[in-house]
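Enquirer: sequence? don't have it. structure:
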């Protein structure tokens, strides 16, 4: 997930956003915030940087909603949010109506806070009522105007999203704004707070059927198909394929619907087409043709951000390769990819926006088979980016696609060495170790050295086994146990287990982290 849109906001829209919440949301007066919790003003927004409890106390005392932004320095979509949402006057004005809180995933205690608020993917943005109940999770991939409209609806909402969902599913009466909040709820970052993963498709399908016909019902129906298409293998639900083709064709064919649901069309083209049609079938060819035409329009839509236009272009590449992943693309499409990437590169000067644009551009080139050109773009960005280690992982991926295992491992290593921040270093270290396990599983010495160093860092990292960190470590633990299947590397794994036991022993018995730590290299994972 995670691309945001650049969209101009007219003075009329800004006025609507400012006034929509009503008189109860009066601007704060000078001196309202307690001295112990004074926020830091960044680009006109008075962020509480990590001081969450103080921010909630202030929100409750002053009957104001609280806006929580969970992000990371390196994350391309987080940087896109900064470049296209947080810097807008409309958002800055709106921020006066709520208490804005920023949690950087690498800050002290951040991962434990992530556990508390059930946030994992970067960025996650949640709007809370003054009493701390969630109003809604905001979508990270719609365009700026839609985002601001959804934020306004959330601030004006009379009940938390959980109550709204329950009312909708039980046949209760919802306002158009409440339906819209459900339609634009960030299901991608829900973390099963509202709906269990296995129940997401049927729940969204029920909502789409219950919602009055129109834009919101269309979006809920499309979101239901996304949930079905992206379900874990073995859990993909049965769907009415003919009905799905009709819905998807309508969405792609109608310019307004396609623009309204641009994020779904550009992010899940192969998932959705693959779900609804059979390989090499006439139905698939027809749907791909209609979808490609819609993507071509979106790629030229200057009301969208550079990242989103490039995403529409990359989606065309994905569809062109759906049934023939190794086939060469048409020269016209290759030419367009090169031209669009070059234009976006030259036109993007904002450092935050470049983190997103170059990421999308490099992937578009790579997916088109232009790996050398992708490398050139990425290597040039290493000198400009504030988080170059992110792009080193992309260079590792390109080397891996070429079959150059040595280069891939070297890039993984460089990325880990350059990474900054405890949570980031953990994730990059896990990526390095996973790369070696996959590409050089016979290199016991290197695997043990990397794992040993990573576990040493764990020992000195506060809250190392919470939330996003925990999921990274659990995946890594599975890979190490699988690598040792049949006891092939028992001596190495036993030494690592002993080292990890020392780390676990220093954690308090009552701390949930201890059980997580002790289970990471358990033989029962095999």
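Expert: Done, it's in. Here the structure is a predicted model, which is why all the values come from computation and not from measurement.
Enquirer: CA atoms for contacts and neighbours, from now on please.
Expert: OK.
Enquirer: Mind jotting down where the helices sit in the stretch 301-450 of the chain?
Expert: 306-320, 331-347, 351-367, 371-382, 388-402, 405-418, 422-439, 444-459 (DSSP state H, counting those that start in this stretch).
Enquirer: Out of these, which is the most enclosed?
Expert: helix 306-320 (a mean of 26; mean count of other CA atoms under 10 Å).
Enquirer: helices or strands up against it?
Expert: helix 262-267, helix 269-276, helix 282-299, helix 331-347, helix 351-367 (3 or more CA pairs under 8 Å, 6 or more residues apart in numbering; DSSP states H and E).
Enquirer: other SSEs contacting the first one?
Expert: Yep, that's helix 262-267 we're talking about. Helix 262-267 packs on helix 215-229, helix 282-299, helix 306-320, going by 3+ CA pairs under 8 Å, 6+ apart.
Enquirer: hang on, the earlier thing: can you add distance to residue 186 and give the helices and strands packed on helix 306-320 back as a markdown table?
Expert: Shown next, in a markdown table, are those (distance: least, CA to CA, whole Å):
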| stretch | distance to residue 186 |
| --- | --- |
| helix 262-267 | 12 |
| helix 269-276 | 18 |
| helix 282-299 | 22 |
| helix 331-347 | 28 |
| helix 351-367 | 20 |
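Enquirer: out of these, nearest to residue 524?
Expert: helix 269-276 (33.3 Å; CA to CA).
Enquirer: distance of residue 255 from residue 296?
Expert: 11 Å (CA to CA, to the nearest Å).
Enquirer: wait, which of the helices of the stretch 301-450 of the chain is closest to residue 192?
Expert: helix 422-439 (22.6 Å).
Enquirer: How about residues contacting the closest one?
Expert: By CA atoms under 8 Å, 6 or more residues apart in numbering, the residues outside helix 422-439 that reach it are 105-106, 111, 405, 408-409, 412-413, 415-416, 419, 443, 446-447, 450-451, 454, 457-458, 461, 464, 469, 472-473, 476, 479-480, 483.
Enquirer: quick one, that helix and helix 444-459 angle?
Expert: 160 degrees (axes from the mean of the first three to the mean of the last three CA atoms, to 10 degrees).
Enquirer: how far does helix 422-439 sit from the chain's center?
Expert: Centre-to-centre, helix 422-439 and its host chain are 19 Å apart (CA atoms, centre = their mean, to the nearest Å).
Enquirer: Run the angle between it and helix 388-402 for me.
Expert: Going by the same axes, to 10 degrees, helix 422-439 makes 10 degrees with helix 388-402.
Enquirer: Surely residue 250 is within a helix?
Expert: Yes - counting by DSSP: H, G, I helix; E, B strand; the rest coil, residue 250 is part of a helix.
Enquirer: Comparison target, given below:
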């Protein structure tokens, strides 16, 4: 499924009722092993946790995330802190796997987890039951968790039965509707089959499950709008059905995660310039305003709805302009969000989104002010530096943007994170200052050297970071003008590969990257 608005806001370069200490409320410890309080999390030896699950007959809950990741912090602030969630953890073995912990990227490859956060429920025997949606509110998340714990069959089997026309219970259909399709990683759907599968699934829901059918239909519409190879649909009928949802307060609230995150993509797909588009935007804005005013939603969710309103305004204006009234609304709502958010986990999410809304509404200076202030209190300030780099790029200040990419990398922590941020710096420098050959070579060489000292650097996210580095360097040197610099980076990478044992599964990956660097 296409990256959501919220995810795009949180990827600047490319979802506790227990009391927390005042220090934690201000800024959680900047360690890669910060654990939400009140839960008996297992860390480190994941195989031992699975052995415990088998011995106890309890399911296993796997959380995969990163300290800096805004949606991970959102989950910690709105789900893991709930007493009802904490109580339910006694029913399973909770495992906390941070992407920067030793062996994490190799485990990520094993469990097919990539995006942060990914949350998976396993049977005691290790069979995957379902992937839980991190973008929904706490009540829906808990219902999905309960359905997963009670499920007689894994979601993969439920999907096969549903597509085969077999009878399913209401709970089975709900589990399918709330499955985390965004983090599936081909566990139950092959690449390129999401849109067609969701279309078929939505059409198969029995008539008595109208709310579930609506949710699946919305998810199918989003997947279809994001895939230019998806089967064609009746756009007029889809638009009419969507407007019915937008006009219904309960349906809007029940599906706020889908509606707030995908407004512009779906609107663009279903309409061209003209009256139908303006009518749909009018209806969508009405729903978004209701969500912004819904005190039952998290602050980040309400800001996401505000972001969608801004993007729809840009879409409806031929020049992409934002009215002074909407800009003022953005200033007021982001300032209020900043003022009322005191929990350090939640701030990592709220400030990221607030800064992005300000930038998208044309208020980059105000976004900078918010981000600069947050650098002093965030547990992962290096993440916000990426947003400052993005703002500088938008202003056309290339030098400042590259400097912020560098500062973000230099202050980042954790091996996988440093590798990702280092590649982000090299990529930014190549894009914005390609003539600074010495700077680019020095940074790229350091990134490769750090990778050589990192456990499992050629697995999952870290591998993809290195693939991105090689790709950027190849593009930079496509005319051969930087052959010497790239050759020295290649020599560094070849040295890393040479130290890997022949039996190590990482060696052929490393060798292939090194050989392709000057290809």
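Expert: Alright, I've got the coordinates. The shown structure was predicted, so the numbers you read here are calculated from the model rather than taken from an experiment.
Enquirer: related to what we said a few turns ago, got CSV for the helices of the stretch 301-450 of structure 1, with distance to residue 149 of structure 1 too?
Expert: Formatted as CSV, those follow (distance: least, CA to CA, whole Å):
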stretch, distance to residue 149 of structure 1
helix 306-320, 19
helix 331-347, 27
helix 351-367, 22
helix 371-382, 34
helix 388-402, 32
helix 405-418, 38
helix 422-439, 33
helix 444-459, 42
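Enquirer: and residue 194 of structure 1, which of those is closest to it?
Expert: Closest to residue 194 of structure 1 of those is helix 422-439 (CA to CA; 26.6 Å).
Enquirer: residues in structure 2 matched by the closest one, start to end?
Expert: Using TM-score structural alignment, helix 422-439 of structure 1 lines up with residues 415-432 of structure 2.
Enquirer: And for stretch 267-277 of structure 1?
Expert: The alignment of stretch 267-277 of structure 1 onto structure 2 (TM-score structural alignment) covers residues 261-271.
Enquirer: contacts for that stretch?
Expert: 4-6, 221-222, 225-226, 235-236, 238-239, 277, 280-281, 284, 304-305, 308, 311-312, 315.
Enquirer: Quick check: the aligned residue for residue 196 of structure 2 in structure 1?
Expert: By TM-score structural alignment, residue 196 of structure 2 lines up with residue 202.
Enquirer: count of neighbours near its match?
Expert: 15 (other CA atoms under 10 Å).
Enquirer: What helix or strand is it located in?
Expert: Using DSSP states H and E, residue 202 of structure 1 sits in helix 200-210.
Enquirer: List the buried residues in that helix.
Expert: Judged by neighbour count using 16 or more other CA atoms under 10 Å, the buried positions of helix 200-210 of structure 1 are 200, 201, 203, 204, 205, 206, 207, 208, 210.
Enquirer: could these go into JSON lines alongside distance to residue 492 of structure 1?
Expert: JSON lines is the format used below for the buried residues of helix 200-210 of structure 1 (distance: CA to CA, whole Å):
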{"residue": "200", "distance to residue 492 of structure 1": "42"}
{"residue": "201", "distance to residue 492 of structure 1": "43"}
{"residue": "203", "distance to residue 492 of structure 1": "47"}
{"residue": "204", "distance to residue 492 of structure 1": "47"}
{"residue": "205", "distance to residue 492 of structure 1": "49"}
{"residue": "206", "distance to residue 492 of structure 1": "51"}
{"residue": "207", "distance to residue 492 of structure 1": "52"}
{"residue": "208", "distance to residue 492 of structure 1": "53"}
{"residue": "210", "distance to residue 492 of structure 1": "57"}
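Enquirer: Which of the residues you listed sits closest to residue 160 of structure 1?
Expert: Closest approach between these and residue 160 of structure 1, by CA to CA: residue 207, at 16.8 Å.
Enquirer: wait, what's in contact with the closest one?
Expert: Residues counted as contacts of residue 207 of structure 1 (CA under 8 Å, 6+ apart) are 168, 169, 217, 220.
Enquirer: give me that answer again for 10 Å
Expert: Taking CA atoms under 10 Å, 6 or more residues apart in numbering, we find residue 207 of structure 1 in contact with 165, 168-169, 171, 179, 182-183, 201, 216-217, 220-221, 224.
Enquirer: And for residue 486 of structure 1?
Expert: Counting by CA under 10 Å, 6+ apart, residue 486 of structure 1 has contacts residue 526.
Enquirer: Give the aligned equivalent of it in structure 2.
Expert: Counting by TM-score structural alignment, the partner of residue 486 of structure 1 is residue 479.
Enquirer: go on, residue 136 of structure 1?
Expert: In structure 2, residue 136 of structure 1 lands on residue 130 (TM-score structural alignment).
Enquirer: helix or strand for residue 185 of structure 1, which one?
Expert: Counting by DSSP H and E, residue 185 of structure 1 is found in no helix or strand.
Enquirer: Just confirm it contacts residue 164, I think it does.
Expert: No - at 11.4 Å, residue 185 of structure 1 does not count as touching residue 164 under the criterion of CA atoms under 10 Å.
Enquirer: Neighbour count: the two, which is higher?
Expert: Higher neighbour count among residue 185 of structure 1 and residue 164: residue 164, with 22 against 19, using other CA under 10 Å.
Enquirer: Alignment lookup: that one to structure 2.
Expert: So, by TM-score structural alignment, residue 164 of structure 1 is matched to residue 158.
Enquirer: got it, and residue 464 of structure 1?
Expert: Aligned partner of residue 464 of structure 1 by TM-score structural alignment: residue 457.
Enquirer: sec struct for its match, please.
Expert: Once three-state DSSP is applied, residue 457 of structure 2 turns out coil.
Enquirer: And the strands in the stretch 51-200 of structure 1, which stretches?
Expert: Under the criterion DSSP state E, counting those that start in this stretch, strands of the stretch 51-200 of structure 1 are mapped to 66-71, 99-104, 124-128, 134-137.
Enquirer: can you tell me which of these comes nearest to residue 151 of structure 1?
Expert: Taking those one by one with CA to CA, strand 124-128 is closest: 8.0 Å.
Enquirer: what's the aligned residue in structure 1 for residue 391 of structure 2 in contact with, if anything?
Expert: Taking TM-score structural alignment, the alignment pairs residue 391 of structure 2 with residue 398 from structure 1. Residues counted as contacts of residue 398 of structure 1 (CA under 10 Å, 6+ apart) are 362-363, 366-367, 369-372, 374-375, 392, 404, 407-408, 411.
Enquirer: Quick one: residues contacting the match of residue 464 of structure 1.
Expert: Contacts of residue 457 of structure 2 (CA under 10 Å, 6+ apart): 103, 105-106, 415-416, 419, 448, 450-451, 463-466, 506, 510.
Enquirer: All set, thanks.
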